[in-house]
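Asks: Output the structure for:
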Amino acid sequence: MGIPEKPCILSQDIELRQVLTLIADKWTALVIYALAGGTLRYGQLQREIQGVSQRMLTRTLRALEQDGLVERKVYPAVPPMVEYSLTPLGETLIEPLTTICRWAENHFHEVVSARSRHNTTDP
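Replies: Modelled structure (predicted):
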């Protein structure tokens, strides 16, 4: 049996593109970025990620848990306490997503400026 061919994101592999779609999602990037600092409870995550709805945060966390990037731990308390943390696989995304988030922070003024120039020159 030979060495498996390295996947190429430009191929038509549906599963590979689904993984890219997952990590390219803005809420996924923000959850990973927030959890890079350590374990957080649901309410802490929601406060940390300004503007995320409860529904979208729940949906994102479930998808990340299902894909093995986030671990959910429930403590038997009243009310139940739930904590989220990155799995070892999720931790592999810290560096690339931090780089992308920092790029956005450092260059968003340039992008906004370019957009405004483009929008004023359209007929």
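
Asks: contacts and neighbour counts: CA atoms only from here.
Replies: OK.

Asks: Show me where the protein has its strands.
Replies: 40-41, 70-75, 81-86 (DSSP state E).

Asks: Which of those strands sits closest to Thr60?
Replies: strand 70-75 (10.0 Å; CA to CA).

Asks: Could you give me the buried positions within that closest one?
Replies: Buried residues in strand 70-75, defined by neighbour count with 16 or more other CA atoms under 10 Å: 70-72.

Asks: for it, packing partners?
Replies: Counting contacts by 3 or more CA pairs under 8 Å, 6 or more residues apart in numbering; DSSP states H and E, strand 70-75 is packed against helix 54-66, strand 81-86.

Asks: biggest helix in the protein by residues?
Replies: What stands out as the longest helix in the chain, according to DSSP state H, is helix 94-121.

Asks: by contact count, what packs against that one?
Replies: Short answer (3+ CA pairs under 8 Å, 6+ apart): helix 94-121 packs on helix 26-35.

Asks: Now do the buried residues in the helix it packs on.
Replies: For helix 26-35, burial by neighbour count (16+ other CA under 10 Å) applies to 27-35.

Asks: compare with the first, here's sequence two:
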Amino acid sequence: MDKLELPKDKNIYDTRCPILYAMDVIGQKWKLPILWYIADAKNQTMRYGELEKKVVGITATMLTKCLRELEQNKLVERKQYSTIPPTVEYSLSDRGKTLIPALESIYNWAKVQMELK
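Replies: Have a look, this model is predicted:
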């Protein structure tokens, strides 16, 4: 694995660091649980209402905000149906699907670390 050297004369936050980029895209409190639930759903697709129930503790406003940001970053895709009431589904994009193995690796690492406590 190629690692970039940390800058010695610059603030790391002023550089193009892949880890910082990843944390900016997925590192907020609710984004990982949202991605995880969508990834675990049948066909990796969930309706908005299902997500609202699964992600315990999130407000509707925050769920909408996170989903919009995940959509802007092309990790999820939104599909709206012309029904009454309107039905909206979210699914992992191809780009979002590439993130799942990394999340599984982090999950497995954390599980071992938690057992070591």
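
Asks: related to what we said a few turns ago, quick one: which of the buried residues of helix 26-35 of the first structure is nearest Glu15 of the first structure?
Replies: Nearest to Glu15 of the first structure among the buried residues of helix 26-35 of the first structure, counting by CA to CA, is Thr28 at 17.3 Å.

Asks: From what I see, that closest one and Thr60 are in contact.
Replies: Yes. Counting by CA atoms under 8 Å, Thr60 is a contact partner of Thr28 of the first structure at 6.3 Å.

Asks: What lines up with Lys29 of the second structure in the first structure?
Replies: Per TM-score structural alignment, the equivalent position to Lys29 of the second structure in the first structure is Lys26.

Asks: An error on my part: the question was meant for Ala39 of the second structure.
Replies: Matched by TM-score structural alignment, Ala39 of the second structure corresponds to Ala36 in the first structure.

Asks: Test my guess that its match contacts Thr92.
Replies: No. If you go by CA under 8 Å, Ala36 of the first structure and Thr92 don't touch, sitting 10.1 Å apart.

Asks: and the two? which has more neighbours close in?
Replies: Just comparing Ala36 of the first structure and Thr92: by other CA atoms under 10 Å the higher neighbour count belongs to Ala36, 19 against 12.

Asks: and the more buried one, how far is that from Trp103 of the first structure?
Replies: Distance, Ala36 of the first structure to Trp103 of the first structure, by CA to CA, to the nearest Å: 17 Å.

Asks: One more: Gln18 of the first structure?
Replies: As for Gln18 of the first structure, its distance to Trp103 of the first structure is 24 Å (criterion: CA to CA).

Asks: Give the aligned range of stretch 45-53 of the first structure in the second structure.
Replies: When the second structure is aligned by TM-score structural alignment, the counterpart of stretch 45-53 of the first structure is residues 51-59.
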